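Peer 1: Need coordinates for the below:
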Amino acid sequence: MAQLSDSQLATISDHPIGDALNSFRTTFKSAHPHISVRVGLDRFEQLVTEPAHPTAAFLRSRIRLTPLRSDLALLYAGLSSNETNFTYTAQLLRDVVAEKDDPTIWATVYDLIRQTQPAPASATLPTVPTRPGPETPPKSTTFTPIASQVKQTPIVSKTGGYIATTETRTEIDPILKFEVEQNLIVDHPGVFDAFFGRVAQLSDVAAAVFDACKAVPAPMYIDSVGWTDWPQDCNQADVLGFLRHHIDKFMSLASDHGFRPAQRRRCVTAPDQPLEGSTAKRKLDVGIARGEPEHEEVPCHWSHILVPGELKSNWREDNHNDTRLDISRYAREVFHAQDTRRFVLGFTLCGSLMRLWEFDRLGVLASKSFDINSEGHMFVSVILGYLWMSEEELGFDPTIMEDNGEKYMEIERGEGVERIYIKHMMRQRSIAGRATTCWTGYVKGKPGNELVIKDSWQYEEYPEEGLLLKEAAEPRVDDPTKLKVENVAQYYHHETVCIGDAIDDVRESIRRGLDDAEGRNPVRQRRSTAPSATTSAVTSSNSGLRSGRGGNSSRGGSRGRGRSKSRGGGVSRKRSSSNVDGLMQPPQKPKRSCSDLPAEEDVARRNRVHRRVMTCGVGKELWEASSLQAMLTGLLGAVKGHESLFNAGILHRDISIGNVLLNKTEDDGFLIDLDLAIKTDRQKASGAPNRTGTKVFMAIGALHGEDHSFMHDLESFFWLLFWICTHWNGVEKRQV
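Peer 2: You can find the predicted model right below:
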């Protein structure tokens, strides 16, 4: 058994597990000895998550530079994806059920982590040298941290901060899974009203179409049976055919009653064909896309997908880990391919159980599931809702418009309104998080005046980047001909985006005030009652489950398009036919990804606000330099910019490959992105639940939880240089 140090024993004593495992013991004992592998995994989800807060936040991993709870997250990801055999948990299960003391349980946890997670080469902890010698980088012990008495905002990483020359599911999926599960609300009763209640005429058209579906002599739907042509074996090909036929039929019946959508859309059903526009090859089971219905077989791009869908043949897969991960992968691709998307709607269909999903920059929101055969009217309302929704109701940003194929936005600056034409430049690939998007652009009538426009979704508590840039652009007191800060992106404009007269945020503008407490997080087990092992809302496929009928809610009505205004300046199972129960097999050597998962966020959910910043001048990435000398010139310019910021009382805190640019003439460089910057004289932390960053460039001390100082940023410049040496292979050559 693993030996615990005195400091670990003290931490365990200060943070006892208490009664956090009582629910697990009760439900596990009630299921034993007839427990299946899948039920065991769902129970183990409780075992991992219940004691993981707060004790595992203070205990350190023995194989990577993170808290122990990151190891627990990796362990659960391995079990969920079948990469780690469940029998490794046997000793931990015995200790917990036997109510062993806390030190015994945590020692067993350390043994379990050691057995299932070999230390990645890139994250091996440093050993103590046998004789005195230099360390690289040196420990940060000779300087005074900035705001050393101020509690620092904790660091987490998400899929948007992943840096690699390639992207594979093996690398991304564990991080995406954790990102989703820590920002997940399911079984929320208000999802339909919040997102479908806005759709004009939906109640009327759904009622007319559903009545027509029940009309004799050849009804499509019978109350006591359901849909007459529903494939009982739920074979994927048959279900896809069912959806195609019914979508076309619903459109035809709506047209017969005088209802026509503003835009034509088609059903995409090519589950074996990867869609274009993805770094990792991603396939989509089914989706609603732009285009005419007769163009169904035309190759599709992720930028065309309006509503992604995931199919499973077994109703037991509803709200299962793999199902959630599959639909989340699709949403992440849609976000990346569509630069003006504020949120994404989707659905899962497991057997005849349908669930509605919404993805935004706070995370994932899901409705209760419903049976499309017992809730035919609801099914009709959902399908017609997706076909009738405006682009704003589907999640597109109405403050970005088009003029002869060119995208533009309008801002209030000075005494008038300026039109800014934009071209897509870069978007962070993530779901929850800042979701930074950058465009290049110019002011109408001034094509030579190049701008960089940056959109991001910031926690309300964060200081506004635009205000820091505006302060940096002020003239120096001793020399008004020079700016206070040099070698930093030059301020042009900033604003909090508004739609109509309301601030664009997640809680109110997107989710329409839905309360998280009305749903639940199945991973964190927020509710005191234990959920079912397979699905949260269903006990059988013909249980007569009920959900709210379609129609316009009191929130209904489409919000008007408005100009933005300034405020203050593993491997999934596809359509499986049964839920396989079986005995545990002998453990095999686990397959582990070297990806490092973030620590769990605070349970408290916060709000994110849509902010926009514009700066003058366009640079280029360091790897686009024409020579090694030019690349190093850009890096040196950014170091000068960091020093200039620091002298002005601003600490950057996010030095990475994307935030250091080279100017077009390649004779200087500059620093961008003050999202995580702080005033060095601040008296308290922002109050945001976490801050993200690019881990490969972070200082070791910062990763260990040291208060962030300018020395940590300088160390990040070292890691940036190291990254350049590793990946840059010469001018116009492929990266290593």
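Peer 1: From here on, just use CA atoms for contacts and neighbour counts.
Peer 2: Will do.
Peer 1: I'd say Arg429 and Arg332 touch.
Peer 2: Yes - Arg429 lies in contact with Arg332 (Cα atoms under 8 Å); the separation is 6.7 Å.
Peer 1: Tell me which residues touch the residue nearest the centre of the chain, please.
Peer 2: For the chain, Ile431 is the residue whose C-alpha lies nearest the centre (Cα atoms, centre = their mean; 2.5 Å). Residues near Ile431 by Cα atoms under 8 Å, 6 or more residues apart in numbering: Thr159, Gly160, Val180, Ala331, Arg332, Phe335, Phe359, Asp360, Arg361, Leu362, Gly363.
Peer 1: Redo those as JSON lines? Include distance to Ile657.
Peer 2: What follows is those, written out as JSON lines (distance: Cα to Cα, whole Å):
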{"residue": "Thr159", "distance to Ile657": "16"}
{"residue": "Gly160", "distance to Ile657": "14"}
{"residue": "Val180", "distance to Ile657": "26"}
{"residue": "Ala331", "distance to Ile657": "26"}
{"residue": "Arg332", "distance to Ile657": "22"}
{"residue": "Phe335", "distance to Ile657": "22"}
{"residue": "Phe359", "distance to Ile657": "28"}
{"residue": "Asp360", "distance to Ile657": "26"}
{"residue": "Arg361", "distance to Ile657": "23"}
{"residue": "Leu362", "distance to Ile657": "25"}
{"residue": "Gly363", "distance to Ile657": "26"}
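Peer 1: To compare with the earlier structure, here is another sequence to fold:
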Amino acid sequence: MDNLLASQPPLDVDDEEIINNVGDRIHDTDERYIFPEDRVRHLAATFIQHRRLESPRLTSAEAFISWFEHFTEEQLEDTQHQWHSSRTDDDILLLMTQRVECHQSHDGEAWQRVQIIGHILCNESIDHEDGLVRLCSSALQVFMAQPTRLYLTGLYLRASRLEVVVFDRSGMYSAMSFDLADTSRLLELLVSFRSMTDRDLGRSVVIQTDVHGSFITSGDSEKLYLEDRTIAQSDELVGEGTTCYRGRFTDSDPWDHVVKFKWPLTSSRPENELLRLAARRGVEGLIKLRHYQAFDRTSTLRQGYHNGPYRRIVRGSQPGSNNGVDDTTVPTDEPFEDRILTCVVTNPAGRPLRTFADPTELLIVFRDAVKAHRSLFQVGKILHRDISAQNIIIVDHTPWRGYLIDLDVAIDLSNGPTTTDNIAGTRPFMSIGILKKRRHTYRHDLESFLHVFLWVVICNGSANPPQTSRLHRWSKGTWEESAAMKLDDMREENFHIYLDEFPPRFTHFKQVAEAMRGILFPAHNGQLWTGTDGSSAVTNQIYEGIIAAIQRAIDEEVSSDTLG
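Peer 2: Here you go, the predicted structure:
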């Protein structure tokens, strides 16, 4: 069994992030749930009888891996799958992949072919939870390489207990658990995998491949090809798992579409509805919907099982104990989150805000993005609610340069203001009012524009701020602590701290930032006011004031370039 992953780069996600993402989205074993299904078990039984296979006698992880390596090479060599292993001092990673010829295999594609993962803990002093985190980390690698995967089976062997767990975008659940002494179940399980189809193993057919590359099929059955690399991807296992590619219809076309795969909650309003609504109402500066399709729900994939309240991991299982998921989790009151795989195709594609060519382009893009927000809010009667550095794009060769994208959490205001107090947005760019859990208003979005402006200028073309930047404070602490820090930072006497971080080529941008701060945070009785005046007169005054401040800076830039 070769070391398939020798050249694969590690994930930039630590154990704590994985626990925070998966640790409270777990379901224990449901005795009614049969795994594998009867059809596959019957095929396995026939294979075992035909080959006259005998159940092994195993008592430890080391004994299992020694037997397993010989078994897969001698008995499963003629299947469409092959097994690989990667050993460290403490554990062994197992991967079952689609079998490919040597000339078809390329570095960097290993996780794209994975069908089953497994972790064998050889060091029993490692507790159950830490080993489970390693399994979750491998699952995340698979889902990031296969963004439309429906679910993934994982094997977890610690001491003499083998657990079969299943991962999907709603969480993780225990499918079965047994002791290695139950050798007939072990043999049946491993042989069952050879008879499973891609669909049985959780691989979807949303993305297909031909000689020209990977593609999806749009509503009129036309192939839309995907660029090899993603342009945006979230590094979460449980949740929306948003992944975006550029797309085009033929080889001669530019990559002018964006194909977004995600798993939103089934209870949320589909993004396509709001995009269609915005287009119908004549909104400017917003991406256009070209295709939408919804696929599988996690509740359906779970066949009606494992859909009650979640359980969460409790730390501190005894080293050397034979505990499993059922023993190391406790019930919570959190209800099951049903999610659905969707594909949204939009255009234009654009490029990230941080790729601005020069200061003038950044100002123009920013001005147009604020104008787009005004059109969305006042003409479209839609509130965006997630203004961030990632949700403003630069579109070349068009009169309108700054576009808004992503209406995932937007709301239609045509039926009156929303009463929800759910926090929505991207943490560093959230307004003070939203951090205080107030009802979301247009002014909160405009405040987010100020935070984005400061962020993009200080980052100066990078994705993240300098190590010493005060911007890092925006992602730390509780919601209340973050609100208090931002309120303090926005005071006139403290705001210069951010302006002092502006790179030299953006020195003249300070007047734009100061103007925006003054418009958004007027002083009321000596206090910084963070409320919203929703009257038409004040609303127009705020929009026009911000746009005018940016336009003045553009005019100065153009004049300076002309004189220079």
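Peer 1: Aligned to the residue nearest to the centre of the first structure, what sits in the second structure?
Peer 2: Using TM-score structural alignment, the partner of Ile431 of the first structure in the second structure is Leu237.
Peer 1: what about that match, which SS state?
Peer 2: coil (DSSP: H, G, I helix; E, B strand; the rest coil).
Peer 1: ok, now how distant is it from His524 of the second structure?
Peer 2: Here Leu237 of the second structure is placed at a distance of 45 Å from His524 of the second structure (Cα to Cα, to the nearest Å).
Peer 1: Check Ser536 of the second structure too.
Peer 2: For Ser536 of the second structure, the distance to His524 of the second structure - Cα to Cα - is 20 Å.
Peer 1: so is His712 of the first structure in a helix, a strand, or just coil?
Peer 2: Following three-state DSSP, the label given to His712 of the first structure is helix.
Peer 1: Now check the second structure for the residue matching it.
Peer 2: Under TM-score structural alignment, His712 of the first structure pairs with His444 in the second structure.
Peer 1: Quick one: neighbours of its match, just the number.
Peer 2: Using other Cα atoms under 10 Å, His444 of the second structure is surrounded by 24 other residues.
Peer 1: got it, and Asn690 of the first structure?
Peer 2: 18.
Peer 1: That one against Ile155, yeah?
Peer 2: Yes - using Cα under 8 Å, Asn690 of the first structure makes contact with Ile155 at a distance of 5.6 Å.
Peer 1: got any residues that touch both of those two?
Peer 2: Taking Cα under 8 Å, 6+ apart as the contact rule, Asn690 of the first structure and Ile155 touch no residue in common.
Peer 1: hmm, back to that, go through the contacts of Ile431 of the first structure and say which is closest to Leu622 of the first structure.
Peer 2: Comparing these against Leu622 of the first structure with Cα to Cα picks out Gly160 as the nearest, at 19.6 Å.
Peer 1: so where do the strands sit in the stretch 451-564 of the second structure?
Peer 2: Counting by DSSP state E, counting those that start in this stretch, the segments of the stretch 451-564 of the second structure that form strands are 523-524, 527-528.
Peer 1: now swap in the stretch 501-650 of the first structure and tell me
Peer 2: 502-503, 608-616, 620-621, 650-651.
Peer 1: To Glu294 of the first structure, which of these lies closest?
Peer 2: Across those, closest to Glu294 of the first structure is strand 608-616 (Cα to Cα), at 37.6 Å.
Peer 1: contact partners of that closest one?
Peer 2: Strand 608-616 of the first structure is touched from outside by 361-362, 449-460, 465-466, 489-497, 503-507, with contacts defined as Cα under 8 Å, 6+ apart.
Peer 1: rewinding a little: out of the contacts of Ile431 of the first structure, which sit inside helices?
Peer 2: Mapping the contacts of Ile431 of the first structure onto helices (DSSP state H) picks out Val180, Ala331, Arg332, Phe335.
Peer 1: most neighbours, which of those?
Peer 2: For those, neighbours tallied by other Cα under 10 Å; top is Ala331, 29 neighbours.
Peer 1: surely that one meets Val344?
Peer 2: Yes - using Cα under 8 Å, Ala331 of the first structure makes contact with Val344 at a distance of 6.3 Å.
Peer 1: How about Phe335 of the first structure: what's its closest non-neighbour residue?
Peer 2: Arg341 (6.1 Å; Cα to Cα, 6 or more residues apart in numbering).
Peer 1: Name the nearest residue to the aligned partner of Thr399 of the first structure in the second structure, ignoring sequence neighbours.
Peer 2: Per TM-score structural alignment, the equivalent position to Thr399 of the first structure in the second structure is Val206. Counting by Cα to Cα, 6+ apart, Val206 of the second structure lies nearest to Ile216, which is 6.3 Å off, once chain neighbours are set aside.
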